[in-house]
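> quick check, what structure comes out for this input:
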Amino acid sequence: MPQASARMSGSARASRRRLSPAGLFGLIAVVLALPVAMMLLMASGTGTATERLWPDPRLLSCLLTGSFAALLSAWLFALQPREVAVRLFAASGLATYGFCLGAAVFLLPVDLSPETLAQAGMLNVFAASGFGLAMIALFALYPRPLRSSRWIIGTSVIIFPIWTLMGWFGPFEPFVEIHRITLVEMAVILLLAGVQVRAARHDPVDRAIALWLGASVIIGAGGFIALVALPSALLKAPFIAHEYGFGLFSIIYAALTVALLRYRVFGLGRWAFQLLFLAAAVLSVLLIDGVMIVWLALDPARATGITLLLIALTYLPARNYLWVKLVGRRQKDEAELFRAVADVALAPTATERIEAWRQLLTQTFAPLSIMPAPIEVGDVVIDEEGRSLLVPGSDGLPRLAMRDPHAGRSLFSPTDARMVSEMLALITYLSEARGAYDRGVASERARIAQDIHDNIGAQLLTALHASGGERKNELIRETIGDLRDVIRNADAEEQSLATLLADLRIETADRVELAGLTLTWESADFPAIQPRRDTLRALRSFVREAVSNTLRHAEASHIAIVVTARGKQLSLEIIDDGKGFDAAIARAGHGLGNMRGRIEGLGGSFALVSGSDGTSISARLPLTP
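As a prediction, this is how the structure comes out:
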């Protein structure tokens, strides 16, 4: 027990002593910054302001490249110290730091001993070889371990260190031989990057990472080979100073950091091709411009103009063609897409809507699978580093999860997510519009039913009670005319309130007289206000339906109609001396319900009082136009 307690206590102390990622990175950064700061102080001199020396730009390039690579790799190592790929990345960053600082020593404006220069040269040579070795191991294992990774790493560990030792201690010129070693290492790295792209062709995530790394290696390592390593290995002058060429490694380190962090993996494939196209454009301009100046002996201004013209005529169309072939997918025509979305929104049944929605997603993205989403999401979400797209449920549509778009050859991107969001928003909009249309149709059907019941029914009842054949025929013709008006929903000509009331008075008097009843009509002068058509229609229907109810059911002998106006409000009351009825039961019928609905629908009020001595129905309507 005491031993176990001691072990636990020691473990606890070790845990407390362990640095946080920020603390570890800060410590490494301080250690890395000290040599750089000392070299900058040595390079800037200590004289007066007029005698102060400014560092050689080549020295600054070495220090910046070495610091950038070391700090990036140290930061990633502090975050993920247990990852094998991250450890190899950190080793390569430390090696880059070493060969950059070793090269910078030779650019210091101070007298150094031969032993110091020899040590700096050894650091430069062995660190450069170590950089290539670490990168070979990294690309053999990432983004996925190659089948022959152990053989590749084992062979490299044997060959390149021995070659480096022979180059430094053997009968070779060390600084020439190291360029040959670097040339071979870079070629192996390029080859491994291509093998990784092929090995990951069936995994869209690894394929995107491999394409991204391959593009960065082609530009960084390929550029260093073409501009520095190859000419130096052939004992030719490099196109640029090798200290400036070190800056190309920054591209590889930036790309590796993004890939190892797996930042926005779904966009790496597209970024890779964009990076390659950009590099191709720069290289094309330089090559064509050089040919124009050297071979055709054109002046620089004219050569640049012709170069840009040739680029516009040849490179840009070729780039667009390659982009569509390598990256782009055939986009659905906007009109076709709108029709497909409309088919989803306007499908007659819920089952057909769901099926149309799944079919639209399949045709647009060609995923390997569409299944119910495992979780509820409020918006379209890219999941599994771009392999899945979670689609929320909306307007009766189920939530779905699409996986591996374009038959597994690519990843979902933010553009895809935005497209699905816009499709869902359009479906919702069209569904709401369809709902409004359906409500309008239902309202119009109800209005037609009310018109048929109130107007047509009232006139047919009048015709039924008419004794004379000519009068009966006249009422039937009027009824047919009203029926046509209802069917066609034709708007009548403008009619004033006074004219309408006069027509209603004559019509009601004829109906009452034919039924053997007497009528009293009281109305006053009305203001010169033109009410809305629906107000006039409601007023006509109210009078016709109320009189029809009296003629059918009341067994009355007298009807009184009183019409008054107070301000901008019309009051209408219809009273009979019939037997009355139970108002609670009568309200369940269509007639009174329609009357109330029409009046209250226009902002008016409706009242009904019925007893043994008769019935009173009153309404108040606004007269505002």
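> hey, let's count contacts and neighbours off CA atoms from now on
Noted.
> and the helices in the stretch 1-150 of the chain, which stretches?
2-17, 21-44, 57-79, 84-105, 114-141, 149-169 (DSSP state H, counting those that start in this stretch).
> another sequence for comparison is provided below:
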Amino acid sequence: MPITSFLAVPARILLAVLALCAATAAVATWGALQTPWLGVAFAVDEAGSVSARGLPGGPAHGMGEGASRLALSRPGNRAGLDVEPDDLIEEPDFFDEFARMNRFFDRQGKFRALLDGPVQAEWTRADGSRATEVWIPGARPLGSLPATFWFQLAVSFAGCLIACWVWALRPTDLGASMFALTGLAFPAFAVPASVYSSRELALGGELFRALSAANHAGAFMFGCALLAVFLCYPRRLVPAGALWALPVVYGTWWLADTMQWLPSQNWTRMGIMSEMLGAIALAGVQWRMSRGRPLDRAALRWLALSMLVGSGLFVFSTTGSKVLGFFPPISQGYAFGYFLIIYVGLAFGLRRYRLFDLDRWAYRILLWLAGALAVVLMDAALIVWLRWNPAFSMGVSLLLCGWLYFPFRQWLWRRLTGARGARVDTTFPDLIHIAFSPSRGEQERRWDALLGQLFDPLDIRRLSHAEAEDPRVATLLESGQALWVPPCGGLEGRVLRLADRGSRLFAPHDAELAASLSSLVQKAGEGRDSYERGVREERHRIAQDMHDDIGARLLMLIHQASRAGDGVAADVARAAMSDLRTTLSALEGRSLPLADALADWRAEMAARCDAAGVDFVWNEFVPAMPLPDMQEALPARMKATLERALREGLSNALKHGGPTCIEVDVRAGNGRLDIAMRDDGVRGAGRSAPVAGPASVGLGLAGMRRRLAEYQGVVGLERGEDGCVLRIFLPLGAGAGPGASVEPAEPAEVRA
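This next block holds a predicted model:
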């Protein structure tokens, strides 16, 4: 690794924090080893009696198992100090009254003074006899430090490193800065507690007071920082300067606690409890403020999960040990592990690191925890209030929770996750409809509709290029705010944004579902391509047979009629040959550029008008035609339909109108084709002009409309004093095709 990368700012910050943690651990270990050591293991039974035993290799190794009523004094001085249960408590906050806590500190100071020299110990043996020995306290060995000491250091430093890691990656974020402050506060209250809770018997009274005050200061600072986190994350609720009110208020509270100005230690607990309740209330405010922001809500959801899991485990462990007796009471040192659970959750929420991976199973953990707590609390209530047998009450609790809670849990799960139970097999009919839709535009619309039905995103955007690293695989983008659906079956790739109308993030199971759907669409598209390939091959065979058989017969008929001088039969045969060519072209399915199709129609119509002795005018408004519209491939069936319509219109004009001139105007552009065929049949034939207006609908016009309607085309025939006008409108592009659902606007000049 290059040295410049290693010494980047985040690395320097983490190295500095790691060095600080190591130095703090060294100081705490040194402080814990400074107390003189007797080598005695103390225990307090349920009746409140203190028992002791000497440890091998220690000054008190001569004291056997079952020793009780231990008293320590100076050699030759009969006035000693009996070891009481209160002397062995881990945490001085156990006392409600300051008077009892002061007595505890005084006794700690006296015990510590006794340990500065030889100590006379007197105790009662297991057989009831009294024993006396003089012990010389020694230096405390490192191996005598209990596991709780190291556990408290480990979890507090782990929390501190996590918090500083988040801040190092986001140093300008106020929420991350406040989170880092909670990380510094964690060792501030855990390290002093690790020193005095792991003592063998006594610490100096003043040192104990100082460590207890530091523990309280760290706890108040942790609460202030936690309040500050929810005041500015994910949305800032107050100005940054207003956050200084927190240390002012709770710093004053801590000072009153340290100086014992408060009535009792219950007021200290109330201060810390107010911080915890305030954090929960602010989390609720943030939840309301983050409406419509799924990423913020996902972060808050994970924060709530971590807090409830930590507190829930605490309730479960204390209830299980004290009421149900499932396991022995947990030590305060190990209880600090619950803070680490909350800490890891806060880190995940603030860092937003793969938060969507945790979205659904975060709910599962919450509901599982709620079920476990429901069983435990109901069992405890039946035992305590109704005095039921524990085994019987547990069975009843499981039965009641099974009947009441678990149906409610399933309902709540659907409400929380918005799960629709979408499965791939239920989408098979829709996938088949997509693959076998008659046009590409219809396929795209059906694919959008299916994705909208399954994921209900706020936005579906088609992309010709991929935004994912691997464009062939469905991928989560932007921390779950978007989902990349790869191209499949000839359909474009898509980016879906904000699932369930913005109420949640996309999760890995969404990507798996999208990948499965894309794969099925691809397979269905390949099946359709194979089917269409077979159809094309069969049509080609039929077209070839018709060309070789019917075409040859018509060509022979044209030659024979021409040699016999039968012009009518020859013209009919030529018309049949033209129709056959149109049909064969449609069967072959070969697309043709619009410009080439217009050239073919112009040549055919000009030849027919010339043969009939009618002037022919063809107007192409080329300057108004964008080149892409002119070069766009016209599907074979659409070309055949238009060709038949123009052929039918020209035949009607020549047969029934008796015109002297036929004029055709063609306009193409903006995704549409407009053709107007005018004749002066009434004027040219010298007939009386009919009443102007829409022409009556005959079989020929009805057939045109029916065929063009397949492509959303519109046909109108208008008869006026100057002749008849046949108007044809047809949409071009992806929206035009058999069965397309988009109805184009009818041109203004078509009135029939």
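> report the TM-score for the pair.
TM-score of the superposed chains, computed with TM-score structural alignment, normalised by the length of structure 1, equals 0.62; 433 aligned residues with a CA RMSD of 3.6 Å.
> coming back round to it: got the helices of the stretch 1-150 of structure 1 as CSV, with distance to residue 304 of structure 1 columns?
Converted to CSV, these look like this (distance: least, CA to CA, whole Å):
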stretch, distance to residue 304 of structure 1
helix 2-17, 62
helix 21-44, 38
helix 57-79, 28
helix 84-105, 35
helix 114-141, 37
helix 149-169, 44
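> for structure 2, longest helix please?
helix 508-546 (DSSP state H).
> buried stuff in it?
Neighbour-count burial for helix 508-546 of structure 2 flags 508, 510-511, 513-522, 524-526, 528, 539-540, 543-544, 546 (criterion: 16 or more other CA atoms under 10 Å).
> so which of the helices of the stretch 1-150 of structure 1 gets nearest residue 317 of structure 1?
Nearest to residue 317 of structure 1 among these is helix 114-141; the distance by CA to CA comes to 33.6 Å.
> so where is the closest one in structure 2?
Taking TM-score structural alignment as the measure, structure 2 aligns residues 205-232 with helix 114-141 of structure 1.
> distance from that stretch to structure 1 after superposition?
Stretch 205-232 of structure 2, aligned to structure 1 and superposed, deviates on average by 0.8 Å (mean CA distance after the TM-score superposition for structure 1).
> nearest to residue 474 of structure 1, out of the helices of the stretch 1-150 of structure 1?
Short answer: helix 57-79, nearest of these by CA to CA, at 96.1 Å.
> so which elements touch the closest one?
helix 21-44, helix 84-105, helix 242-245, helix 249-261 (3 or more CA pairs under 8 Å, 6 or more residues apart in numbering; DSSP states H and E).
> buried residues in the helix or strand hosting residue 99 of structure 2, which are they?
Taking DSSP states H and E as the criterion, residue 99 of structure 2 maps to helix 98-114. By neighbour count on 16+ other CA under 10 Å, the buried set for helix 98-114 of structure 2 is 98, 101, 104-112, 114.
> check stretch 586-606 of structure 2 too.
Neighbour-count burial for stretch 586-606 of structure 2 [16+ other CA under 10 Å]: 586-589, 591-595, 597-598, 602, 605-606.
> so what touches it?
536, 539-540, 543, 616, 618, 629-637, 639-640, 643, 647, 650 (CA atoms under 8 Å, 6 or more residues apart in numbering).
> so it aligns onto which residues of structure 1?
Using TM-score structural alignment, stretch 586-606 of structure 2 pairs with nothing in structure 1.
> relative to residue 468 of structure 2, how far out is the spatially most central residue of structure 2?
Most central in structure 2 under CA atoms, centre = their mean is residue 505, positioned 2.6 Å from the mean C-alpha point. Taking CA to CA, to the nearest Å as the measure, residue 505 of structure 2 falls 17 Å from residue 468 of structure 2.
> coming back round to it: how far out from the middle of the chain is the helix or strand that comes right after the longest helix of structure 2?
Reading on from helix 508-546 of structure 2 to the C-terminus, the next helix or strand found by DSSP H and E is helix 552-563. Counting by CA atoms, centre = their mean, to the nearest Å, helix 552-563 of structure 2 is centred 73 Å from the centre of its parent chain.
> got the buried residues for helix 552-563 of structure 2?
Buried residues in helix 552-563 of structure 2 (16+ other CA under 10 Å): 554-555, 557-558, 561.
> also stretch 289-309 of structure 1?
Buried residues in stretch 289-309 of structure 1, defined by neighbour count with 16+ other CA under 10 Å: 289-290, 292-293, 298, 303-304, 306-307.
> I'd like the residues you listed as CSV, with distance to residue 330 of structure 1 appended.
Shown next, in CSV, are those (distance: CA to CA, whole Å):
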residue, distance to residue 330 of structure 1
289, 35
290, 38
292, 38
293, 41
298, 43
303, 38
304, 36
306, 34
307, 32
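> of these, which belong to helices?
Checked against DSSP H, the buried residues of stretch 289-309 of structure 1 include these in helices: 289-290, 292-293, 303-304, 306-307.
> apart from its neighbours in sequence, what residue is nearest residue 620 of structure 1?
Nearest residue to residue 620 of structure 1, sequence neighbours excluded (CA to CA, 6 or more residues apart in numbering): residue 571, at 4.5 Å.
> residues contacting that neighbour?
563-565, 618-621.
> now for the longest helix of structure 2, which elements pack on it?
helix 428-435, strand 475-477, strand 482-485, helix 567-588.
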